[in-house]
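Asker: sequence isn't available, so here's the structure alone:
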């Protein structure tokens, strides 16, 4: 297992470092999924269908998968602060190129650069938190990290939709550029240097991300992650066309509906952080099941905007809790290889986003506007079934290593 300089009682400055990572997470989420709220104008401006424009999310996911599988093999050779800041700088460059993109090809290239940051940053985030805070503070640190997720989910889509109508979709991405620059500066000042010390054998073990799949509980976890996140993003990527066509929402109504979806991320993240220590296994099983039921209910309420708002709030609540539950499982489930486990987890999530956005786009273009929701609900149900009662995920650490204690049974 990779060893870093011990931080028995982390100083308060380390919480500033956690905050800087949370801001980067917020910008990553906003940048990655901003096309969801701007899908229609991007497609119109670049001469593409909405389903094809949705593949801008898929390409970032594809590159993120490759990056997450490769980065743990080299991470131990670099100062952690420099590596994370380099990834944030890559996101900054991507945002500039997206705002300037004159055609769909350059947009896809810029999104590929964003995928490098997504795969690298998420792969290293959990292992970095382990170095920054003591074990008993990990649930709190994860909650702080995912507050950035909740903030971006809350405000990126409605602000993107509203601002896009005022300044255009390019103006929206230009607005993210100074925020990314501020995040880069904060990270450089707040993150401590964290050069790791490891043997050659340990470096090889950390780099062999796919070797974790030899462990049966890890294989089950990867399957559950891919089904859950794939189902969520099969539906989520195409919420805007669904709300416009099926829900008959105009620009103002669309912004309010997306705001209801996003604001729910705050209580969802907080509730997951408060409950995950005691009920982690139950959350992994119940969250995708409940999310699938809410997704199924959306097409049946028609153009009743108050009902759509309530359902979207519930959807956002459940969706925000999902990554908190899974990354908490990572901190104890694969505690003997946190960076390799983080890379594998991120690869699984990003691959599922790629496939989900791709399948959803095909369903939208060839079946109908509600088809992505039904397809997503089916995948979410399959995720719940694949996990059973959660006991199948136990014993993911090697018997010869020292891992965190298993969570109590639900």
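Answerer: Perfect, thanks for sending it. All of these numbers come straight from a predicted model, not from anything done at the bench.
Asker: only C-alpha atoms from now on, for both contacts and neighbour counts.
Answerer: Noted.
Asker: ok, then the element right after the helix or strand hosting residue 138?
Answerer: Element membership for residue 138, per DSSP states H and E: helix 138-190. The C-terminal neighbour of helix 138-190 among helices and strands, as given by DSSP H and E, is helix 200-207.
Asker: and that following helix, how far out from the chain middle?
Answerer: 26 Å (C-alpha atoms, centre = their mean, to the nearest Å).
Asker: which parts of that helix are buried?
Answerer: Going by neighbour count (16 or more other C-alpha atoms under 10 Å), the buried part of helix 200-207 is 203, 205, 206, 207.
Asker: alongside the first one, take a look at this:
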């Protein structure tokens, strides 16, 4: 894999740390800004909504920019939003900074996904995406638990300052590793914006985006509210939240690495083999959450399965949107973040039920069930009609 791809992954690490670290900071933010934990959970949805709206919009606006300029501008805007968030005492202002950061992240990721696919041969998009998403999984292993520990020791604002600081070496890496000019596709081979947007009318693209959104909704729904499961259901101290996040991140790294080797040519088996255990795992985690050993084991397994299936489906979005070279990354970003927006909202709504802090885990199981009910008939149909192929 080319060096610029790893430099992009470094930036994704900084952004992934910000997106996921709220899972360990929500109680402190809620207490400091005098809101409920459920309300504070809206910060995760705000970030995701900003990315859903921002990904196609910002990608369309930035399609005439050289990639290096666009990537650099987005990551510096992302850093500035976190600096403002670190000093505010107002929840609405913090909410607004999350939206701004999301717009910057959306633009960056949309361009980065397209750039990553352009850096490798056309049949290695899955592996390139795995390298790029490794920045996210490393964030869940190191960055997110580190942010949680910073929040526990020095307050949640320290974690926001740390993310802003992480953006600076990533920006330097972009300056060094990404060419300043335009590549040949940008100069001569790019279709018109309208032609790229018409790709969204393809049922296969919409369907794969829906499947990716459902799986990622399950992932983000439980991850956002993992801290109360560790501290309340398992009865462990706050520092154990970081342990749970490390295990989830380690599992996600394993999942995205293995899936990256298979998602280009054999995505169907990844979904067929990984889907049922993912479905069983969420309710199993809810029923065994009071047993720390079982809790931590299942957190690792669910991280691996969630990212294996999620990354495979996002890779398929890039394949289905192959005729939209500057917008394909934004479609993949939308699929990922529709799930990230819907998941915490649905999960948060279950906190007030009798299931309490275990509600999000049950909600995740339901979301995966819906995804599999849609996906498995499609997998079966492939043997009968190659023209219906979606998950080959």
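Answerer: Structure received. None of these values were measured; they are calculated from a predicted model.
Asker: compared with the second structure, how much does the helix holding residue 138 of the first structure deviate?
Answerer: When the second structure is overlaid, helix 138-190 of the first structure sits 1.6 Å from its aligned residues on average, using mean C-alpha distance after the TM-score superposition for the first structure.
Asker: returning to that earlier point: how about the buried residues of helix 200-207 of the first structure in TSV, adding distance to residue 369 of the first structure?
Answerer: Converted to TSV, the buried residues of helix 200-207 of the first structure look like this (distance: C-alpha to C-alpha, whole Å):
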residue	distance to residue 369 of the first structure
203	48
205	46
206	43
207	42
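Asker: what does residue 268 of the first structure align to in the second structure?
Answerer: Using TM-score structural alignment, the partner of residue 268 of the first structure in the second structure is residue 255.
Asker: what sits up against the one helix or strand its match maps to?
Answerer: Secondary structure assigned from DSSP H and E places residue 255 of the second structure in helix 239-262. Residues outside helix 239-262 of the second structure that contact it (C-alpha atoms under 8 Å, 6 or more residues apart in numbering) are 24, 126-131, 133-134, 137-142, 144-146, 148-149, 152, 226-227, 230-231, 270, 296, 299-309, 311-312.
Asker: next, the mean deviation of that helix compared to the first structure.
Answerer: Counting by mean C-alpha distance after the TM-score superposition for the first structure, helix 239-262 of the second structure comes out at 1.9 Å.
Asker: and that helix with helix 144-154, angle?
Answerer: 160 degrees (axes from the mean of the first three to the mean of the last three C-alpha atoms, to 10 degrees).
Asker: mind checking how far helix 239-262 of the second structure is from the chain centre?
Answerer: Worked out by C-alpha atoms, centre = their mean, helix 239-262 of the second structure lies 13 Å from the chain centre.
Asker: show me what secondary structure element comes after it.
Answerer: Next along the chain after helix 239-262 of the second structure, with elements defined by DSSP H and E, is helix 267-287.
Asker: ok now that following helix, how far from the chain's centre?
Answerer: Using C-alpha atoms, centre = their mean, the offset of helix 267-287 of the second structure from its chain centre is 18 Å.
Asker: kindly report the same for stretch 42-55 of the first structure.
Answerer: Mean C-alpha position of stretch 42-55 of the first structure versus that of the full chain (C-alpha atoms, centre = their mean) differs by 23 Å.
Asker: ends of it, what's the gap?
Answerer: 12 Å (C-alpha to C-alpha, to the nearest Å).
Asker: so that stretch corresponds to what in the second structure?
Answerer: Using TM-score structural alignment, stretch 42-55 of the first structure lines up with residues 29-42 of the second structure.
Asker: give me the residues contacting the matching stretch.
Answerer: For stretch 29-42 of the second structure, using C-alpha under 8 Å, 6+ apart, the contacting residues are 26, 27, 89, 90, 91, 156, 224, 344, 345, 348, 349, 351.
Asker: of the residues you listed, which is the most crowded?
Answerer: residue 344 (30 neighbours; other C-alpha atoms under 10 Å).
Asker: could you check how far the residue nearest to it when sequence neighbours are not counted is from residue 341 of the second structure?
Answerer: Residue nearest to residue 344 of the second structure in three dimensions, not counting chain neighbours: residue 221, with 4.2 Å by C-alpha to C-alpha, 6 or more residues apart in numbering. Separation of residue 221 of the second structure from residue 341 of the second structure (C-alpha to C-alpha) stands at 9 Å.
Asker: these two: which is more packed in?
Answerer: Summary of the neighbour comparison: residue 221 of the second structure and residue 341, criterion other C-alpha under 10 Å, with residue 221 having more neighbours (31 against 26).
Asker: now do the same for the more buried one: its match in the first structure.
Answerer: Residue 221 of the second structure maps onto residue 234 in the first structure, by TM-score structural alignment.
Asker: could you say which helix or strand holds its match?
Answerer: Short version, using DSSP H and E: residue 234 of the first structure is in helix 216-236.
Asker: that helix vs the second structure, average offset?
Answerer: Averaged out, helix 216-236 of the first structure is 1.6 Å away (mean C-alpha distance after the TM-score superposition for the first structure).
Asker: packing partners for that helix?
Answerer: Contacts defined by 3 or more C-alpha pairs under 8 Å, 6 or more residues apart in numbering; DSSP states H and E place helix 216-236 of the first structure against helix 265-297, helix 338-366, helix 371-387.
Asker: what's the closest of these to residue 133 of the first structure?
Answerer: Across those, residue 133 of the first structure has its closest neighbour in helix 338-366 (14.4 Å, C-alpha to C-alpha).
Asker: that closest one vs the second structure - mean distance after superposition?
Answerer: Helix 338-366 of the first structure differs from its equivalent in the second structure by a mean of 2.0 Å after superposition (mean C-alpha distance after the TM-score superposition for the first structure).
Asker: in that helix, which residues are buried?
Answerer: Applying 16+ other C-alpha under 10 Å to helix 338-366 of the first structure flags 338-364 as buried.
Asker: if we can go back for a sec, so who does the match of residue 221 of the second structure touch?
Answerer: 353, 355, 356, 357, 358, 359, 360, 361, 372, 373, 375, 376.
Asker: tally of neighbours for the nearest residue to residue 221 of the first structure once chain neighbours are set aside?
Answerer: Counting by C-alpha to C-alpha, 6+ apart, the nearest residue to residue 221 of the first structure once its immediate chain neighbours are dropped is residue 393, at 6.3 Å. A count of nearby residues for residue 393 of the first structure, using other C-alpha under 10 Å, gives 20.
Asker: in contact with residue 351 of the first structure, which residues?
Answerer: By C-alpha under 8 Å, 6+ apart, residue 351 of the first structure lies in contact with 61, 62, 65, 226.
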